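**Student:** Please find the sequence and the predicted model below.
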Amino acid sequence: MTKHYDLVVIGGGTGGYVSAIRASQLGLSVAIVEKQKLGGTCLHRGCIPTKSLLKSADLIEQIKITNELGITDLEINFDYKKIVARKDKIVDQMYKGIHGLIKKNKIDVFNGHGRMLGPSIFSPISGTVAVEREDGESDVLTNDYVLIATGTTPRELPYLEFDNKIVISSDHILTQETLPESILIIGGGVIGVEFASLLSDLGVNVTIVDVEDRLLKLEDKDASRIIEDTFKKKNVAIHTSTRLVESDFTKNESSMTVELDGKSVEFDQVLVAIGRVPLTDDIGLSNTKIKTDKGYIETSEFYQTAESHIYAIGDCIGKLQLAHVATKEGLIAVEKIAHQTPIELDYRAVPRCVYTNPEIASIGFTEDELKESNTKYKAHKFPLVGVAKAVIENDGVGFVKLLVDEHESILGATIVGAHATELINELSLAKFLDVSMSEMKETIHAHPSVGEGIFEASLDALGMAIHK
């Protein structure tokens, strides 16, 4: 079958399907090509399933301290299969919701592998999309525009390939219905520390290894310190500044023996969490003028590739690999295609969230980045132990840190503590609107609320902190 569309979106993940909906709202005829399921990594193998599991783990962790809350004699028992079943139910509910939205917006979905063709009988320019279906048949989608949103996949170590049994990825661990007794996590970035937090709360013996000198190297040093201290209290073994090589691993029938600090340690599983690689190898880029860098597609500020009618967004372009970033990039690209006037995305105003216990959320620059660029700034840190609601929630663990310039504008910010991933939205809005500390001082925050920490940090920037 051959059919023409104004826009063909290759990839039905968060960025792809949201872009398709916006394009339909703008009057374009739209098709999505998706090899697996609409919703992509975020819905099926990332954001949503991990946060569902983290919710269960957090409740288990809360039960451990019920004596401090005056609740006695509670026993901790859980059925991991039921925890996984709840996760699957949530994912399925959201998946059905996406299908409803796609139908409502009259978007056609083609299930199969999409590849762009070069100039052919179908079109004088490259970009026609051939869809190879599982039944061996194919569809040809001619178009005026293409939007590539193919995402990424977990990166393997060359000497430690995934076998989905002993050596696993973040994709595979979310499909397991049983927990290992012990696990080695290679990688101390966001994915690694989130799973370390989750699994340790569920009673798994966790060891985490990273080549950097601290966990969460790209985040604030003080945030890293709190996470490392928290992990140590949970008996998570941390090995930073540690580079493992092939000879350190001995694969057994049902476990892995690893040489760590001169000792042989046996693990039921090894989770490799060293980043992700773009899914751009087999989508027909060689049939176009599109340029790549290490597999990531190069684009303009409005996500246009070297082929003026082909755009690319999301993880496959190598910017911030976050679902909400892919969504925003897609909206900007589609509005550009529809001859609107979108605002260029400021990546320094994008919230970055780490769903550990406690949570971490940040925007903008870190202190290390500002020092490296010789940017003048002042850091104002307010400990959440001075905020009553934060003490009620989790003993006041954490802080709000604002990095401001001489004009009182936010250069960067970090929140560690209860509800940090919700509170960061306030600072994201403040940065987008360039709210000064003097203006922040005039806002009113509800009492008691953890958000009072943001207010106090802004007062501290003016030398007026009340509870510090």
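**Tutor:** That came through fine.
**Student:** only C-alpha atoms for contact and neighbour calcs from this point on.
**Tutor:** Noted.
**Student:** Nearest residue to the most centrally placed residue in the chain in space, please, no chain neighbours.
**Tutor:** When CA atoms, centre = their mean is applied to the chain, the residue found nearest the centroid is residue 322 (4.2 Å). Taking CA to CA, 6 or more residues apart in numbering as the measure, residue 322 lies nearest to residue 315, with 7.3 Å between them; neighbours along the chain are not counted.
**Student:** ok, so what distance separates the one you found from residue 445?
**Tutor:** For residue 315, the distance to residue 445 equals 36 Å [CA to CA, to the nearest Å].
**Student:** Comparing these two, which residue is more hemmed in?
**Tutor:** Set residue 315 next to residue 445 and count neighbours by other CA atoms under 10 Å: residue 315 wins out with 25 against 15.
**Student:** Take this one as well and set it beside the first:
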Amino acid sequence: MSSANSLIVIGGGPAGYVAAIRASQLGIKTRLVEREDLGGICLNWGCIPTKTLLHAGDVLAQLRTANDLGIIVPEGIRADLPRVVQRSREVATRLRQGVQHLLKKHGVEVIKGQARLQGAGTLEVEGKNAQTLQADAILIATGARPRALDSLPVDGDRLWNYRHALTPPAQPDSLLVVGAGAIGMEFASFYAELGSQVTVVETQARVLPVEDEETSQWVARAFEARGIEIHTHTSAHLQTLDAQAAHITLRTENKKEAIRAFDRVLVCAGVVGNSEDLGLETTRVITRHGCIQVHDYGQTDEPGVYAAGDICGAPMLAHKASHEAIRCVEHLAGLTVPQQADHIPSCTYCHPQVASVGLTEARARERGRPISVGRFPFHGNGKALAINRPEGFVKTIFDTQSGELLGAHLVGPDVTELLHGISLAQRLEATEEDLMNHIFAHPTLSEAIGESVLQAYGRAIHI
């Protein structure tokens, strides 16, 4: 294919700015249009600031159990919430400035404004820097925003979305979290650590519904042990608001109802793609449920118009967005690009942490695969006991006949940092034999991975 000599990227998030930098590295003249802040939702209002808050919550939890380690900590330890929030904003600002520097370093022109396509190859930018731009290719990387619910109209006061939860005016006495996906569970975990009375409702059968069922069940029990109230098969509807609380009707699937009062309500009902007001109607780009439909390398049905990241649909993850963007740009440059990996790692940073890649046990069985499943609890791992965090387990799933690693599911201490080893092994097509013969350093949490693999074939040593 012929290479593109010029590119315009719409959106400066993990897909957009990464695409722009890689395009510049490949010698493509690149401009990036962003209407808000560089770094997108992930850096400014998602991944980074939430993990900063959650780290503060983790430190608080460890201090509360420090006496178990023989460390004397004063009673009444608590978080300074305004300072915790301030630090999260400082981290986001520092990284945003880093993105700005990287784009400048790579010669990417950044234009502030709202971009609208005027057919293939042309777009108009509205704002202070109003202008018409043309390029060989246009990459749409406009990301996503919180899904609105008519039954819970967010007002930024009593009813929040994740932006409000990141910058609360004060700690809520009681918090209702609506939606038990990754975002909801992370905020539920953080506010519970601060001392808020947290209730989580989920319309589906279990929390973290996209995860392996054992993972969901384990996390639900761990949350309930921390005093977090969980209701599945339950929806929430605003009844009334007053000066003291939001009064919410909780309705189960069998139509039982109860009206509860909450200081604040956090709506985490998923996200929708930012496909409006882009001028897509002037092109042959097809959208479905707010997301742009693309082919193997981000091509839309309009020649010369591409898309990558959350705007293309689930799973809406920053690392997937960046990976898609790089593949798209390299394809534009005429490089031979490998097919998209089937298995995208997923991490949830609640306490306990959750990490997974590949098929769940249920999905593997649905596909008719003959499977061997291994499990190893962290309470059998020396490092987990040494650091006083023996909660959770590692679960690995293999094709019994071929030895293919089909999936892995981890719950427990720092499992989000352990996952890369498993996902890399899967990418390199490591078999059960390769993993059983691998030497895991001792004492490390990663030894639980090796034991899980051994247990799948009846060879575990420490269980």
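**Tutor:** Right, received. Where do you want to start? In this text the structure is predicted, and so the values were computed from the model without any measurement.
**Student:** Please work out the TM-score for the two chains.
**Tutor:** Remark: TM-score between the superposed chains equals 0.95 [TM-score structural alignment, normalised by the length of structure 2]; 453 aligned residues with a CA RMSD of 1.5 Å.
**Student:** still on that earlier bit, spit out the contact partners of the equivalent of the residue nearest to residue 322 of structure 1 over in structure 2.
**Tutor:** Counting by TM-score structural alignment, residue 315 of structure 1 corresponds to residue 310 in structure 2. Residue 310 of structure 2 makes contact with 141, 142, 143, 144, 273, 291, 316, 317, 318, 321, according to CA atoms under 8 Å, 6 or more residues apart in numbering.
**Student:** The fourth one - how many residues pack around it?
**Tutor:** Residues contacting residue 144 of structure 2 under the criterion other CA under 10 Å number 22.
**Student:** What residue in structure 1 is paired with it?
**Tutor:** For residue 144 of structure 2, the aligned position in structure 1 is occupied by residue 152, per TM-score structural alignment.
**Student:** What sits closest to its match if chain neighbours are left out?
**Tutor:** Once its chain neighbours are removed from consideration, residue 152 of structure 1 has its nearest residue in residue 278; the separation is 4.2 Å (CA to CA, 6+ apart).
**Student:** isn't the one you found right up against residue 295?
**Tutor:** Yes. If you go by CA atoms under 8 Å, residue 278 of structure 1 and residue 295 touch, sitting 6.0 Å apart.
**Student:** okay, and the common contacts of those two?
**Tutor:** Counting by CA under 8 Å, 6+ apart, the shared contacts of residue 278 of structure 1 and residue 295 are residue 316.
**Student:** okay, those two: which has more neighbours?
**Tutor:** Residue environment comparison for residue 278 of structure 1 versus residue 295 gives the larger neighbour count to residue 278, 20 against 15, counting by other CA under 10 Å.
**Student:** what does the more buried one align to in structure 2?
**Tutor:** Alignment note: residue 278 of structure 1 maps to residue 273 in structure 2; criterion TM-score structural alignment.
**Student:** Okay, buried residues for stretch 11-29 of structure 2 please.
**Tutor:** Within stretch 11-29 of structure 2, the residues that count as buried by 16 or more other CA atoms under 10 Å are 11-24, 28-29.
**Student:** How far off centre is that stretch?
**Tutor:** When C-alpha coordinates are averaged (CA atoms, centre = their mean, to the nearest Å), stretch 11-29 of structure 2 and its chain have centres 21 Å apart.
**Student:** again with stretch 150-160 of structure 1
**Tutor:** Going by CA atoms, centre = their mean, the spacing between the C-alpha centre of stretch 150-160 of structure 1 and its chain's C-alpha centre is 16 Å.
**Student:** Next: stretch 40-50 of structure 1.
**Tutor:** Taking CA atoms, centre = their mean, the mean C-alpha location of stretch 40-50 of structure 1 is offset from the chain mean by 9 Å.
**Student:** For it, what is the spacing between the initial and final residues?
**Tutor:** Taking CA to CA as the criterion, the two ends of stretch 40-50 of structure 1 lie 14 Å apart.
**Student:** buried ones in it?
**Tutor:** 40, 41, 42, 43, 44, 45, 46, 48, 49, 50.
**Student:** cool, stretch 139-147 of structure 2 as well?
**Tutor:** Within stretch 139-147 of structure 2, the residues that qualify as buried are 139, 140, 141, 142, 143, 144, 145, 146, counting by 16+ other CA under 10 Å.
**Student:** nearest residue to the alignment partner in structure 1 of residue 16 of structure 2 other than its sequence neighbours?
**Tutor:** Residue 16 of structure 2 maps onto residue 16 in structure 1, with residues paired by TM-score structural alignment. For residue 16 of structure 1, the nearest residue in space outside its immediate sequence neighbours is residue 149; the separation is 5.5 Å by CA to CA, 6+ apart.
**Student:** Against structure 2, what's the mean shift for the lengthiest helix in structure 1, could you check?
**Tutor:** For structure 1, the helix with the greatest residue count under DSSP state H is helix 80-104. Average distance between helix 80-104 of structure 1 and its aligned residues in structure 2, after superposition and using mean CA distance after the TM-score superposition for structure 1, equals 0.9 Å.
**Student:** helix or strand right after that helix?
**Tutor:** Where DSSP states H and E defines the elements, the next helix or strand beyond helix 80-104 of structure 1 is strand 108-111.
**Student:** Please enumerate the helices of the stretch 201-350 of structure 2.
**Tutor:** According to DSSP state H, counting those that start in this stretch, the stretch 201-350 of structure 2 carries its helices in the segments 213-225, 318-332.
**Student:** which ones are touching residue 86 of structure 1?
**Tutor:** Residues residue 52 are the ones in contact with residue 86 of structure 1 under the rule CA under 8 Å, 6+ apart.
**Student:** Distance-wise, check it relative to residue 203 of structure 1.
**Tutor:** To residue 203 of structure 1, residue 86 of structure 1 is 19 Å away according to CA to CA.
**Student:** All the strands of the stretch 351-468 of structure 1, residue numbers only.
**Tutor:** Using DSSP state E, counting those that start in this stretch, the strands of the stretch 351-468 of structure 1 run over residues 352-354, 359-364, 378-383, 399-404, 410-417.
**Student:** tell me the most buried of those?
**Tutor:** Mean neighbour count, computed with mean count of other CA atoms under 10 Å, is highest for strand 410-417 among the strands of the stretch 351-468 of structure 1, reaching a mean of 28.
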